[in-house]
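In: can't give you the sequence, but here's the structure:
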């Protein structure tokens, strides 16, 4: 039986196949464009319900997601958990907590992401939150596509795990065939 999250990602055309340039600079044959599913509030709620089931007993006091991908996810998780939802964002290339958002010392916070691949924005957000005294308890996301052996040092609570092969550009089969990579994400290359 097909996973409910996969079915919803397909229904909303959020699960893409092709040749993609990821924010990490790597290339992939698959991509999850979560904005396509998050545009529907009922579908956003449905894909995040399994995540809420996994994290509801962690004592989370706040949800914080990095902009762009974590903003709506943070909001929906906060709504379902009945806790405050905030977000970090980059200013001059540096991740910050802005807009009057606050972290209280010792507050249990979970980081919200749409997709976790390399963990770059997750770890930047973790650094900001911990510098403000937060106790970061993990990462909650729609799709975990880290692949085997990719440890970001935090527990990851995902609605679905997806394994798309990723390649350095010089090793990418699609590049070798002369295919141009699409850049569907919101962040420039790292």
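Out: On my side now, so go ahead. All values reported here derive from a predicted model rather than from experimental measurement. Numbers count the residues shown, from 1 in each chain.

In: C-alpha only now, for contacts and for neighbours.
Out: Noted.

In: give me the next element, helix or strand, following the longest helix along the chain.
Out: If you go by DSSP state H, the chain has its longest helix at helix 41-55. Past helix 41-55, further along toward the C-terminus, the next helix or strand under DSSP states H and E is strand 62-66.

In: contacts for the helix or strand encompassing residue 175 next, please.
Out: Using DSSP H and E, residue 175 falls within helix 173-176. Outside helix 173-176, the residues that touch it by CA atoms under 8 Å, 6 or more residues apart in numbering are 19, 169, 180-181.

In: tabulate the residues you listed (CSV), appending distance to residue 34, secondary structure and neighbour count.
Out: Formatted as CSV, the contacts of helix 173-176 follow (distance: CA to CA, whole Å; DSSP: H, G, I helix; E, B strand; the rest coil; neighbours: other CA atoms under 10 Å):
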residue, distance to residue 34, secondary structure, neighbour count
19, 17, strand, 20
169, 24, helix, 16
180, 22, coil, 13
181, 19, coil, 17
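
In: ok, structure two:
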């Protein structure tokens, strides 16, 4: 099947979970406005869909000699577990913890009980749900290397910014970058379309945009 058709099907599946929202007015953490939004917390709420999407990622990496599946975050962990179950080698599933340091930079750390699985220099597949800046994935790559493992690939549901890439084999079910606008250039604001406050993103630590409940 054509890759574009497959991506459209995968996007439709994510839409059915309620995670992909469109034809609305959203404000991102950067303060920019957009008509489309991905609520990653909802992407893995449908077990059957999560299993199916995990199967697709597992099949893509089926020929890779994977020892560990590594993720971070609740949604990505659900997806990663499904990938581990579906991969023919039945790799072990582990997760890292994500936190921000005093300067607001995101970091990942490996729980002590999982460090034993890096004995023997394992081959690791990193699994994420939504990739935006790629900082979490970069942190996981650094973590794997620090424990002597080898990254064999990265699998994800959705890459939101196409210029984000890695020097390892990268597979995403949906590769869609939707347009964003400054408030003064926002076409939804010009039409007087109210902002969807139900899915209002938290402002980033560096920026605290003033959000209107309804466009002027």
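Out: Structure's in. What do you need? Remember, predicted model here, so these are calculated numbers, not experimental data.

In: just to revisit the earlier point, dump the contacts of helix 173-176 of the first structure to TSV, plus distance to residue 8 of the first structure.
Out: Shown next, in TSV, are those (distance: CA to CA, whole Å):
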residue	distance to residue 8 of the first structure
19	22
169	31
180	28
181	25
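
In: residue 61 of the first structure: which of those residues is nearest?
Out: Residue 61 of the first structure lies nearest to residue 19 out of the contacts of helix 173-176 of the first structure, by CA to CA, at 39.2 Å.

In: what's that closest one aligned with over in the second structure?
Out: In the second structure, residue 19 of the first structure lines up with residue 26, judged by TM-score structural alignment.

In: just checking, that match touches residue 34?
Out: Yes - between residue 26 of the second structure and residue 34 there is a contact at 5.3 Å, judged by CA atoms under 8 Å.

In: what number of residues lie near the equivalent of residue 42 of the first structure over in the second structure?
Out: Mapped onto the second structure by TM-score structural alignment, residue 42 of the first structure lines up with residue 48. Residue 48 of the second structure has 10 neighbours, counted by other CA atoms under 10 Å.

In: same question, residue 126 of the first structure
Out: Quick note: residue 126 of the first structure (other CA under 10 Å) scores 27 neighbours.

In: if we ignore the residues flanking it in sequence, what's nearest it?
Out: residue 136 (6.7 Å; CA to CA, 6 or more residues apart in numbering).

In: for residue 83 of the first structure, see how far away the one you found is.
Out: According to CA to CA, to the nearest Å, residue 136 of the first structure stands 15 Å off from residue 83 of the first structure.

In: what's the answer for residue 59 of the first structure, then?
Out: 10 Å.

In: circling back: the longest helix of the first structure vs the second structure, average distance?
Out: Compared with the second structure after fitting, helix 41-55 of the first structure has a mean deviation of 1.4 Å; criterion: mean CA distance after the TM-score superposition for the first structure.

In: who does that helix touch, helix- and strand-wise?
Out: helix 4-11, helix 35-38, helix 69-81, strand 135-144, strand 156-161 (3 or more CA pairs under 8 Å, 6 or more residues apart in numbering; DSSP states H and E).

In: if we go to 7 Å?
Out: helix 35-38, helix 69-81, strand 135-144, strand 156-161 (3 or more CA pairs under 7 Å, 6 or more residues apart in numbering; DSSP states H and E).

In: can I get these in a markdown table with mean neighbour count?
Out: Listed next are these as a markdown table, based on neighbours: other CA atoms under 10 Å:
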| stretch | mean neighbour count |
| --- | --- |
| helix 35-38 | 20 |
| helix 69-81 | 23 |
| strand 135-144 | 24 |
| strand 156-161 | 22 |
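
In: closest one to residue 88 of the first structure among the ones you listed?
Out: helix 69-81 (8.5 Å).

In: tilt between the helix or strand following the closest one and strand 62-66?
Out: Downstream of helix 69-81 of the first structure, the first helix or strand assigned by DSSP H and E is strand 84-91. If you take axes from the mean of the first three to the mean of the last three CA atoms, to 10 degrees, strand 84-91 of the first structure sits at 30 degrees to strand 62-66.

In: who's in contact with strand 84-91 of the first structure?
Out: Strand 84-91 of the first structure is contacted from outside by 62-67, 71, 74-75, 78, 95-98, 101, 125, using CA atoms under 7 Å, 6 or more residues apart in numbering.

In: by neighbour count, which of those wins?
Out: Busiest of the contacts of strand 84-91 of the first structure [other CA under 10 Å] is residue 64, holding 32 neighbours.

In: count the neighbours of residue 7 of the first structure for me.
Out: Neighbour count for residue 7 of the first structure, taken as other CA under 10 Å: 13.

In: dump the residue contacts of residue 140 of the first structure.
Out: Taking CA under 7 Å, 6+ apart as the test, what residue 140 of the first structure contacts is 51, 110-113, 156-158.

In: repeat the analysis, applying 8 Å as the threshold.
Out: Residue 140 of the first structure touches 51, 55, 110-113, 156-158, counting by CA under 8 Å, 6+ apart.

In: then residue 164 of the first structure?
Out: 28-31, 145, 147.
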